[in-house]
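**Student:** Sequence plus the predicted model coming up.
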Amino acid sequence: MPKHLSDSTILNNDVRMPWFGLGVWKATEGGEVERAVRTAIELGYKSIDTAAVYGNEAGVGQAIKDSGVAREELFVTTKVWNSNQGYDTTLQAFEESRNKLGLDYIDLYLIHWPVKDKYKETWKALEKLYRDGSVRAIGVSNFQVHHLEDLMQGSEIVPAVNQVEYHPRLSQRPLHDFCRKNRIQLEAWSPLMQGQLLNNPLLIEIGEKHGKNPAQIILRWDLQNEVVTIPKSVTPERIAQNADVFDFELSSEDMERIHALNLDQRVGADPDNFNF
């Protein structure tokens, strides 16, 4: 059970990945994303999650450079976008991301969505990047069980991470069980359901018991479920609050009551039916 913001899970290739990080989806390139990343790093965050399609890799890289924190102390994730999938185009997209970030290597590189008839070729490119030492770990995002099974057939490397929409309304237990069994670390995007759960009476009630807000209750629930979590915020106060989840523990009863909120309800696209 993570006790500190800097605590890490150990991925299936023995690389350490922080349990907690900052997501920068929708953070505007330039000042906004730079301030958010700098704030997070100053507060002790070690993990930053971006993607080519977010359009803010250069700002993330600049903030990392300005932070004065040694590169090896930080864990940086980025992702290949759908229109760049395929073997050669992925290798090219990776170089663009690496240049924008201004980094020699990326800690975790993900396939952003399971683009049909493309993701297996894309994965071969990720395997090459991994073997070349350009990335420390490779994984996927938004993959369902059947996508993972398909990918793992004929692949040399099992994904280290699967980053998916995950929150109390979408707890994806069968997917989580499959990932556990195959030593694929589950990671949550939109852990707060884009703010839709912050007025939930149950989460407010559990929060009052622990002196925490509903967001902190959800993020703690993620961690106790052994799910890496990367809440997005550009507000310094919120970035600090989100990380203030290591000084209390939810009871097994709390955990189950939160699990019971599941409705298999998404705020993002369905990985089996998306058109971008």
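**Tutor:** It's in.
**Student:** Please make it C-alpha for all contacts and neighbour counts, starting now.
**Tutor:** Fine.
**Student:** host element of the residue with the largest distance to the centre of the chain?
**Tutor:** Ranked by distance from the centre of the chain (Cα atoms, centre = their mean), the top residue is residue 209, with 28.4 Å. Per DSSP states H and E: residue 209 is located in helix 201-210.
**Student:** what does residue 199 give?
**Tutor:** Counting by DSSP H and E, residue 199 is part of no helix or strand.
**Student:** For this structure, which segments count as helices?
**Tutor:** All helices of the chain, identified by DSSP state H, fall at 31-42, 57-67, 87-101, 119-132, 145-152, 173-181, 201-210, 214-224, 236-242, 252-259.
**Student:** Residue 21: which of those helices is closest?
**Tutor:** Evaluated over those, closeness to residue 21 peaks at helix 31-42, with 8.4 Å, by Cα to Cα.
**Student:** Any buried residues in that closest one, and which?
**Tutor:** 32-41 (16 or more other Cα atoms under 10 Å).
**Student:** got it, and stretch 156-167?
**Tutor:** Buried residues in stretch 156-167, defined by neighbour count with 16+ other Cα under 10 Å: 157-167.
**Student:** can you list the residues that contact it?
**Tutor:** Contacts to stretch 156-167, defined as Cα atoms under 8 Å, 6 or more residues apart in numbering, come from residues 11-13, 127, 137-143, 152, 172, 179, 183-193, 218, 222, 266, 268.
**Student:** nearest spatial neighbour of residue 26, skipping sequence neighbours?
**Tutor:** residue 54 (6.5 Å; Cα to Cα, 6 or more residues apart in numbering).
**Student:** ok, now which ones touch the one you found?
**Tutor:** 24-27.
**Student:** Reformat those residues as TSV; add neighbour count and distance to residue 255.
**Tutor:** As requested, the contacts of residue 54 are exported to TSV (neighbours: other Cα atoms under 10 Å; distance: Cα to Cα, whole Å):
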residue	neighbour count	distance to residue 255
24	27	27
25	20	28
26	16	30
27	23	31
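**Student:** this is the comparison structure:
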Amino acid sequence: MATLTDTYTLTNGVQIPKIGFGTWQVAPGQETYDAVTAALKLGYRHIDTAYAYRNEADVGRAIRDSGLKREDVFVTTKLPAEIKDYDRALDTFNETMAHLDLGYVDLYLIHAPWPWGKRGEDYTEGNLADWRAFEEIYNTGRARAIGISNFAVKDMQAVLDHAQVAPMVNQIHWSIGYTEPEITKFAQDHGMLVEAYSPLGTGRLIGNKDIQAVADHYGVSTAQVAIRYAIQKQVLPLPRSINPDHIKANQDIDGFTINAEDMQTLDALHLR
């Protein structure tokens, strides 16, 4: 059974809690501070943010104010997708460190293999420049682990072909009915933990009759099924919410395991 204190082990031995709390689309300022504060009080020990979310400072403040030891909270953040340059990557990481004010980050990711406005274009050279900066950051201990986000197979292969330190994580859009099997298999075959942002399908899973039927079988919510499904696939879910009741429910999955038949039902769904 997975709980908020259970962990996966990255290839370098770093332990990462199996469920994270996502802050994508959580408004900077009090909304982020309150949501992260609630998550920490409810037992979450893994918080995911990004420079682009503009809420790193609020995440850092909530963690500092929580009374928890720094080493007891796993913090992930990300380099903006638009930055494809060694020096700018280092400079932006220094900005992130100032925003968070936590001394170090536990996981640092390249947010995407291309700038958001140029999705799908080839930025291999820029990604390799970024990765050299990431390796430097990692070797100085300012990030305990490094990885990538939104990278397809060809993008992962390009980094692996040149890396001194291989990526430890690929964080992708992943949920029931949208499991990116080729990317997931390639990443896992090459030692990368796959993390799922939007594991609830940005809400589209809620109300799906097939998922609801599985949820009814276990007496849980569709959100809880979605999070349990990810963990049973050895994927790390990053649910997000600003509602304390939902924040609590999203991690309350210890009481059930999805059986093989129901997993097959969920595997067969296509919900893109």
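**Tutor:** Thanks, I have the structure now. This is a predicted model, so every value here is computed, not measured.
**Student:** Show where the helix holding residue 209 of structure 1 falls in structure 2, residue numbers please.
**Tutor:** Matched against structure 2 by TM-score structural alignment, helix 201-210 of structure 1 falls on residues 209-218.
**Student:** compared with structure 1, how much does that stretch deviate?
**Tutor:** For stretch 209-218 of structure 2, the mean distance from the matching residues in structure 1 following superposition reads 0.7 Å, by mean Cα distance after the TM-score superposition for structure 1.
**Student:** can you give me how far that stretch is from the chain middle?
**Tutor:** 26 Å (Cα atoms, centre = their mean, to the nearest Å).
**Student:** residues in contact with it?
**Tutor:** For stretch 209-218 of structure 2, contacts defined as Cα under 8 Å, 6+ apart pick out 205-206, 221-222, 224-225, 256, 262, 265-266.
**Student:** Buried subset of these, written for PyMOL?
**Tutor:** Applying 16+ other Cα under 10 Å to the contacts of stretch 209-218 of structure 2 leaves a buried subset, and the PyMOL line that selects it is:
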select buried, resi 205+221+222+224+225+262+266
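**Student:** which of the contacts of stretch 209-218 of structure 2 lies closest to residue 107 of structure 2?
**Tutor:** Closest to residue 107 of structure 2, out of all of these and judged by Cα to Cα, is residue 224, at 25.4 Å.
**Student:** where's the residue lying closest to the closest one once chain neighbours are set aside relative to residue 200 of structure 2, distance?
**Tutor:** Take residue 224 of structure 2 and drop its neighbours on the chain: the residue closest to it by Cα to Cα, 6+ apart is residue 250, 5.7 Å away. Computed as Cα to Cα, to the nearest Å, the residue 250 of structure 2 to residue 200 of structure 2 distance reads 10 Å.
**Student:** Give the residues shared as contacts by these two.
**Tutor:** Residues touching both residue 250 of structure 2 and residue 200 (Cα under 8 Å, 6+ apart) are 223, 227, 239.
**Student:** What is the burial count for the counterpart of the second one in structure 1?
**Tutor:** What it means is residue 227 of structure 2. Applying TM-score structural alignment, one finds that residue 227 of structure 2 aligns to residue 219 in structure 1. Residues lying near residue 219 of structure 1 (other Cα atoms under 10 Å) number 26.
**Student:** Residue 219 of structure 1 against residue 227, yeah?
**Tutor:** No - counting by Cα atoms under 8 Å, residue 219 of structure 1 does not reach residue 227; the two are 9.3 Å apart.
**Student:** list the contacts for residue 272 of structure 2?
**Tutor:** By Cα under 8 Å, 6+ apart, the contact set of residue 272 of structure 2 is 177-178.
**Student:** let's see it at 10 Å
**Tutor:** 174-179, 201, 204 (Cα atoms under 10 Å, 6 or more residues apart in numbering).
**Student:** Then residue 124 of structure 2?
**Tutor:** 84, 113-114, 130, 154-156, 158-159.
**Student:** swap the cut-off to 7 Å and go again
**Tutor:** Applying Cα atoms under 7 Å, 6 or more residues apart in numbering to residue 124 of structure 2 gives the contacts residue 158.
**Student:** if I look at it, how far off is residue 82 of structure 2?
**Tutor:** For residue 124 of structure 2, the distance to residue 82 of structure 2 - Cα to Cα - is 13 Å.
**Student:** Equivalent analysis for residue 188 of structure 2, please.
**Tutor:** Counting by Cα to Cα, the gap from residue 188 of structure 2 to residue 82 of structure 2 is 26 Å.
**Student:** got it, and residue 123 of structure 2?
**Tutor:** Applying Cα to Cα to residue 123 of structure 2 and residue 82 of structure 2 gives a distance of 10 Å.
**Student:** Mutual contacts of those two, please.
**Tutor:** Listed as contacting both residue 123 of structure 2 and residue 82 by Cα under 7 Å, 6+ apart are residue 114.
**Student:** Nearest the geometric middle of structure 2, what residue?
**Tutor:** residue 195 (4.7 Å).
**Student:** That one matches what in structure 1?
**Tutor:** Aligned partner of residue 195 of structure 2 by TM-score structural alignment: residue 187.
**Student:** Surely its match is in contact with residue 226?
**Tutor:** No - using Cα atoms under 7 Å, residue 187 of structure 1 is not in contact with residue 226, being 8.8 Å away.
**Student:** Leaving out chain neighbours, which residue sits closest to residue 169 of structure 1?
**Tutor:** That would be residue 262: by Cα to Cα, 6+ apart, it lies 4.0 Å from residue 169 of structure 1.
**Student:** how many other residues sit next to the one you found?
**Tutor:** Count around residue 262 of structure 1 with other Cα under 10 Å applied: 15.
**Student:** what does residue 208 of structure 1 give?
**Tutor:** 13.
**Student:** List the contacts of residue 17 of structure 1.
**Tutor:** 8-11, 75.
**Student:** do that again at 6 Å, thanks
**Tutor:** 8-9 (Cα atoms under 6 Å, 6 or more residues apart in numbering).
**Student:** where's it relative to residue 257 of structure 1, distance?
**Tutor:** In terms of Cα to Cα, residue 17 of structure 1 sits 28 Å off from residue 257 of structure 1.
**Student:** Thank you kindly, that will do.
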